[in-house]
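**Student:** Sequence below, structure please.
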Amino acid sequence: MIPTREITWNVDLLGRIALYALLALPIGFLAFGLARRLRMWRLGRPDDRFDRLAARLWGAVVASIFHARIVRRQNLYGGIAHALIFWGFVVLFIGTVIVMIEHDITVPLFGFSFYRGNFYLGFKLAMNLAGLLLIAGVLMALVRRLVLRPVTLESSADDLVVLTFLLVLSVQGFVLQALRLAVERDPWAAWSFVSYPMSLVLQGLPERLLRSLHLVNWWSHMLTTTVFLAYVAFSKMIHPFTGLASVVFRRLQPAGKLEPIENLEEAERLGIAGLEDFTWAQLLHVDACMHCGRCLEYCPTFHTGKPLRPRDLILEIAGYVADRGGIFSGELGQGMNTARFRWGSGAERELIGGVVSTEEIWDCTTCGACMEQCPVYIEHVPLIAGLRRHLVLERGEFPNELTTVFNNLERLASPYQFRPAQRADWTKKLEQPVPEMAELAASGEEVEYLFWVGCLGSFDGRNQRTTIALARIMQAAGIRFAILGREETCTGDPARRAGNEYLAQLLGQQAVETLNAYQVKKIVTACPHCFNAIKNEFPQLGGHYEVVHHSQLISALLAQGRLRLDPDSAIARGKVTYHDPCYLGRYNRVFDEPRAAISALPGVELAEMRRNRSRSFCCGGGGGRMFMEESRGRRINQARVAEAQATGAEVLAAACPFCMTMFEDGIRGAGVEGNLRVLDIAELVAGSLVTPQEDGTTTAEGTYEPSG
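**Tutor:** Modelled structure (predicted):
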């Protein structure tokens, strides 16, 4: 006897006809719902997201099939639950399609059956395993939502309805199979390892009753499936479609790159203020939000009690877009945080002020932690930058503290009130002179690196120590370098992240013209914000350079043996913890080189903070926030300082002048000056260098503490 079964066992002709009639209805609903969403997305401005299709499709495979952004250390339980639901549902769906192909195509059209023998046995094993995984995943998800209730998770009736549907459908499937096995008593029934034990319990019932129960359960299963599929188009369960589309059409540009406003002088609308200002990809992304809360896991504003919660911001915008686009927004009623409305209620609300508050817009540090964690690649930071651009360029509304910053940038090409002629004053504290590009160009000399010092490194007394340390390191390694001096300007990063795109483009263009005039090829900088702007945004303006961060250069010099370290250096001993700057780590994936440089120091033990590398916690200084007062919630820099203290380290190693400034302030604010100090990687290495003396001997700079 060959293992197989009758596909429509115990179902009469009427039931078979009803099966396809019932399926047609929800499929129509689903197609209608997807078509309306597609129409809404097309209301957005053009955006080329059809390049590099192979990379897009492969990324979608990795993100969906392998759950690359869902099964993660921070949320392992939730990730595993989702993976079980996903794989269980997908395998069961594929199994259903296989059965339909057998029943409706191969047998009636070709007289050929593949649904038998070893294939059938393997099929039953796979279906039972998939159903079991689905039930396990649903139960885990229910426990997570109803019992564990993580702080980043927000549950709604929609979530519970979807999970209940999946649980009921799975149980119905097993009961159907058990009732048939109780009647048929197939010799191979044990391959259905979940349904078979259930069938043994049912075998004592009369066959007529078993057949009646089977028929009732079959009809209830079909009706449940019909209602569920119809519900998909108007619920959170639409996310397999919108989420996959969001991943396929994700942004493939560098994470730290903000797109400029093209033809700024001629643009009729600046920034984002309404539905027509979003790109179609942005409309797709906000519609794809699954409410999972992953964006909150490392968000500095969420964890310090500020109004900005990236998930709620996206849901607020999604509700607004759904209202204006005329589709069901996915939530049954108005929520206090999500602001999502049903069937167009509130469609006339103003986006900024009526939907998204200005506090949310200005609290963002642009650290990118939300985008790093989002499973469907929603682009929170560019959205917030667009909202800021409208406030600054169209309305002239921004925090008072930025007025001085913008004025200084416009007049002095720096956020500070220092004259350009003072940019090179720090070089007077060095024993060896540092040439300027203008001098070398006049004499026809070339350099290996242009040292882009940055505004903080040039003018801020504390960060000048880092600048001096890096210069000494390069001099000790025999690197020929020069600076721009008075010709250096701000890259425009603070202006761009604060919404002043006009000023950002002006400063960036000025910097690129200067660099190109000297035919600069290689640049080193100690500022990740400058590093990111020069590497990722200057190409928009015609500036193409090889850019390295000072931690990368120092690590390479140590590995090449071009720097000698004193084993008895006392500048740092014992535990040192390292903070990953957002614009160096998350945005530009520089994680290992700073750690390699620290680990090379004699007598130093690198102690990692709980949140590190791509999961690092922001210092609070990005997005122009360093120049603004932090009046809401707990101070972000103090939260990070507390985390550094928890490692037991006495030194917090920095690799960014913004982080340096924020941590110095955070340590003072927390009153822990005697327990923790901040030193840049360049200071740590320069303070441990063995340098030659005039008499031919060597000495260590272990007590190196340049005055600020």
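**Student:** going forward, measure contacts between C-alpha atoms and count neighbours the same way
**Tutor:** Fine.
**Student:** show me where the stretch 151-300 of the chain has helices.
**Tutor:** 157-184, 195-202, 207-232, 239-248, 280-287, 300-303 (DSSP state H, counting those that start in this stretch).
**Student:** Could you do the stretch 301-450 of the chain as well?
**Tutor:** 310-325, 358-363, 369-373, 380-389, 401-412, 437-443.
**Student:** Would you mind putting the ones you listed into a markdown table with mean neighbour count and distance to residue 93 alongside?
**Tutor:** Putting the helices of the stretch 301-450 of the chain into a markdown table (neighbours: other CA atoms under 10 Å; distance: least, CA to CA, whole Å) gives the following:
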| stretch | mean neighbour count | distance to residue 93 |
| --- | --- | --- |
| helix 310-325 | 25 | 29 |
| helix 358-363 | 20 | 41 |
| helix 369-373 | 23 | 28 |
| helix 380-389 | 24 | 33 |
| helix 401-412 | 16 | 55 |
| helix 437-443 | 14 | 66 |
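**Student:** Sequence B follows; please return its structure for comparison with A:
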Amino acid sequence: MAFEEILRQTRSLLCLDCGKCTGTCPVTRVDPTYSPRATIERVLAGRPEELINNDHLWACLTCRLCTTRCPSGVDYPAFVVAARVQARGTGVEGTYAHNAVMQELMGLMTLPVKQNRTGWVSGQMRTAAQGEDFYFVGCLPYFDVIFADLGVVSTEVARNTVRLLNRLGITPVVSDDERCCGSDLLLNGDEVGFRRLAELNVRTIAESGAKRVIFSCPECYNAFRNDYPRVIGPLPFEVVHLTELLAEHVGELGLGGLEETVTYHDPCRLGRYQGIYEEPRALIQAIPGLELVEMRKNRAQGLCCGTTGWVNCGQCAKGIQITRLRQAQATGATRMITACPKCRIHFTCALNDVGEEIPIEVEDLTGLLARSMEE
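**Tutor:** As a prediction, this is how the structure comes out:
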């Protein structure tokens, strides 16, 4: 796709040069040299090569906070992702975090590989190989290995999700043949790899006989709901995020009381991308004795977790994470609940850096609900 078409499709030609995007951008607040407006202006001025060869192309979090303020409706994150596809075509890539292990894993998953993705399933859980409901686990089993030093057991989200679904009478399909959703490949400009993962995942799910796919990861959900149909066409099944499903049947969960004060962090892909703000809050507020206090910046104005696509996880990302954690601390809550496994990893990493300076715990929503069911 030529840059002229990228400008047209993302409405960047309608930019008023007002600077609201730059004034809103969480990256700019930590790194004043970065400007979404200036990024677009390079291309509008006929100098796309300056953008392709600039590290700022990879600085954007694609959090969509700028889109909530833009009076012209410019889709800046879409502009950035399309520009990264162009950059990758010339051999330019971002600076990958964690020695690019996630990028290597995603590349391997485009190949005919055998995986042990379901080793986290215990005998107390009801799962199936065929059925109408497919639980898309995502990369949680790999996160357990890569981020073991953080003490975060991401497969607990998977176990708790199955327990919650079982409580509703749902026996989900889980599969060793599932691949990464590919969202991070797309964010890194690898459209070819993303398409391949999308095709493999859709085939695996279709072969299971599933009519509905349930997601606990917002990025996987967004990839299937927004990106898969655009890249490979209409999907032969329904997609739903776990919080949507649970909120519809919250009375069937049998939630017990918890005497705690918590705050809730809106993941970008669940909130600004999918508009799912109230369902997680409804689930939290359904727990007897639990008090939910909002951060000053919440819902569509909530701050991002500071990094995405496993790129540029440096001081800028840490600055954004610490700012968000301080906003959570200011509420007086003892726990910050989120509904994204990546947000949990990133915030836990930041907390490990600051020690006891910010006395708050980060917990996935599925963990909170599972604890409540045990009461």
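**Student:** where does the TM-score land?
**Tutor:** Once superposed, the chains reach a TM-score of 0.89 (TM-score structural alignment, normalised by the length of structure 2), with 364 aligned residues with a CA RMSD of 2.5 Å.
**Student:** follow-up on the earlier one: save the helices of the stretch 301-450 of structure 1 as a markdown table, and put in distance to residue 488 of structure 1 too.
**Tutor:** A markdown table is the format used below for these (distance: least, CA to CA, whole Å):
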| stretch | distance to residue 488 of structure 1 |
| --- | --- |
| helix 310-325 | 36 |
| helix 358-363 | 28 |
| helix 369-373 | 31 |
| helix 380-389 | 25 |
| helix 401-412 | 11 |
| helix 437-443 | 10 |
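**Student:** if we can go back for a sec, please name whichever of the helices of the stretch 151-300 of structure 1 is nearest to residue 101 of structure 1.
**Tutor:** Of all these, helix 207-232 sits nearest to residue 101 of structure 1, with 18.2 Å by CA to CA.
**Student:** Relative to structure 2, which residues correspond to that closest one?
**Tutor:** Under TM-score structural alignment, helix 207-232 of structure 1 has no counterpart anywhere in structure 2.
**Student:** what angle do that helix and helix 157-184 make?
**Tutor:** 150 degrees (axes from the mean of the first three to the mean of the last three CA atoms, to 10 degrees).
**Student:** how about helix 207-232 of structure 1: buried residues?
**Tutor:** Residues 207, 210-211, 214-215, 217-218, 221-222, 224-226, 228-232 are the ones in helix 207-232 of structure 1 that count as buried (16 or more other CA atoms under 10 Å).
**Student:** between that helix and helix 239-248, how big is the angle?
**Tutor:** Using the same axes, to 10 degrees: helix 207-232 of structure 1 against helix 239-248 is 40 degrees.
**Student:** With residue 101 of structure 1 as the reference, name the closest of the helices of the stretch 301-450 of structure 1.
**Tutor:** Of the helices of the stretch 301-450 of structure 1, nearest to residue 101 of structure 1 by CA to CA is helix 310-325, at 37.5 Å.
**Student:** how many neighbours does residue 431 of structure 1 have?
**Tutor:** 8 (other CA atoms under 10 Å).
**Student:** What lines up with it in structure 2?
**Tutor:** Match for residue 431 of structure 1 (TM-score structural alignment): residue 124.
**Student:** The residue nearest to the spatial centre of structure 2 and residue 207 of structure 2, how far apart?
**Tutor:** For structure 2, the residue nearest the mean C-alpha position is residue 219 (3.6 Å; CA atoms, centre = their mean). Distance of residue 219 of structure 2 to residue 207 of structure 2, given as CA to CA, to the nearest Å: 23 Å.
**Student:** got it, and residue 199 of structure 2?
**Tutor:** 12 Å.
**Student:** Show me which of those two is the more surrounded one.
**Tutor:** residue 199 (16 against 12).
**Student:** what about the more buried one, distance to residue 208 of structure 2?
**Tutor:** 15 Å.
**Student:** just residue 257 of structure 2 next, same as before
**Tutor:** Counting by CA to CA, the gap from residue 257 of structure 2 to residue 208 of structure 2 is 38 Å.
**Student:** residues near residue 269 of structure 2, how many?
**Tutor:** Using other CA under 10 Å: residue 269 of structure 2 sits among 22 other residues.
**Student:** Not counting sequence-adjacent ones, nearest residue to the equivalent of it over in structure 1?
**Tutor:** Aligned by TM-score structural alignment, residue 269 of structure 2 pairs with residue 583 of structure 1. Take residue 583 of structure 1 and drop its neighbours on the chain: the residue closest to it by CA to CA, 6 or more residues apart in numbering is residue 528, 5.4 Å away.
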